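# dropping a prediction and its sequence here:
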Amino acid sequence: MATVTRTTLITDPVGIHARPASEFSQAAASSGCKVTISKEAGKPGVDASSILMVMSLGVAQGDTVELTVDGDNADQVADQLIEVLTKAE
């Protein structure tokens, strides 16, 4: 089992709003890994599989988020989740 951390810049003009938060949370929940997301590197993260927890971060355009993925295939899961967060609208 591995632990992987990734950071990414949020470029969506409205940040992580309902639709991307929902897609991200569903992807995190179905990954089979424990995934947390935080708004600031080094700060405790919230459960990424919970849309309410993800939206509670209040991530806006220009914010950097940090993902931590624990589990089998953590590298692959982290890459897929970053792609969900950064895909073009």
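Sure, I can see it. Computed from a prediction, not measured in an experiment: that's the story for all the values here.
# alpha carbons only for contacts and neighbour counts from here, please
OK.
# pull the contacting residues for Leu85.
Taking CA atoms under 8 Å, 6 or more residues apart in numbering as the contact definition, Leu85 lies against 10, 16, 20, 24.
# got it, and Val84?
20, 23-24.
# which element is it on?
Per DSSP states H and E: Val84 is located in helix 74-86.
# now that helix, how far from the chain's geometric center?
For helix 74-86, the separation from the chain centroid amounts to 8 Å (computed by CA atoms, centre = their mean, to the nearest Å).
# roughly how far does the residue lying closest to Lys39 once chain neighbours are set aside sit from Met1?
Distances taken as CA to CA, 6 or more residues apart in numbering place Val65 nearest to Lys39, at 4.6 Å, with adjacent residues excluded. Distance of Val65 to Met1, computed by CA to CA, to the nearest Å: 23 Å.
# another structure for you, compare them:
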Amino acid sequence: MAHVTRSVTINDPVGLHARPASEFVQKVNESKTSVTICKEGGSPVDASSILSVLSLGIAQGDVVELSVEGDNADAVADDLKYLLEHQEG
């Protein structure tokens, strides 16, 4: 089982708020992999939980780290990174 990480800088002026966080969590749950997310230097949380993701209070300019474990982890990590980089408020 593969394990990969990706770092992402959040560019959206309002950060990772409810709608894009919901889309992100939906993609995580569809991926059938284990995914955690954390702010740089922080403790990771389960990325399949909307409340956990929102509790991070991710703002514009924050660097977050995605950690993905499972089959197809590399592709899932790339897809999730792209989603976070290209979210629209």
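Good, I have the coordinates. Just so it is clear, the model here is predicted, and its values are computed rather than measured.
# let me see the TM-score of these two.
The TM-score (TM-score structural alignment, normalised by the length of the first structure) is 0.94; 88 aligned residues with a CA RMSD of 1.0 Å.
# if we can go back for a sec, which one of Val65 and Met1 of the first structure has more residues nearby?
Neighbour count, other CA atoms under 10 Å: between Val65 of the first structure and Met1, Val65 has more, with 21 against 8.
# just confirm the more buried one is within a helix.
No: Val65 of the first structure is assigned strand when assessed by DSSP: H, G, I helix; E, B strand; the rest coil, not a helix.
# quick check, Cys38 of the second structure in a strand?
Yes: Cys38 of the second structure: assigned to a strand according to three-state DSSP.
# who are the contact partners of the closest residue to it other than its chain neighbours?
Leaving aside its sequence neighbours, Cys38 of the second structure sits nearest to Pro44 (CA to CA, 6+ apart; 4.4 Å). For Pro44 of the second structure, the contact set (CA under 8 Å, 6+ apart) comprises 36-38.
# ok, and the most crowded of the residues you listed?
Ile37 (23 neighbours).
# my guess is that one meets Ile50, correct?
No: Ile37 of the second structure is beyond contact range of Ile50, at 11.4 Å (criterion: CA atoms under 8 Å).
# now the helices for the first structure?
18-30, 51-56, 74-86 (DSSP state H).
# those: which one's closest to Arg6 of the first structure?
helix 74-86 (6.9 Å; CA to CA).
# average offset between the closest one and the second structure?
Once fitted to the second structure, helix 74-86 of the first structure is off its aligned match by 0.6 Å on average (mean CA distance after the TM-score superposition for the first structure).
# buried residues in that helix?
Neighbour-count burial for helix 74-86 of the first structure, counted by 16 or more other CA atoms under 10 Å, picks out 74-75, 77-78, 81-82, 84-85.
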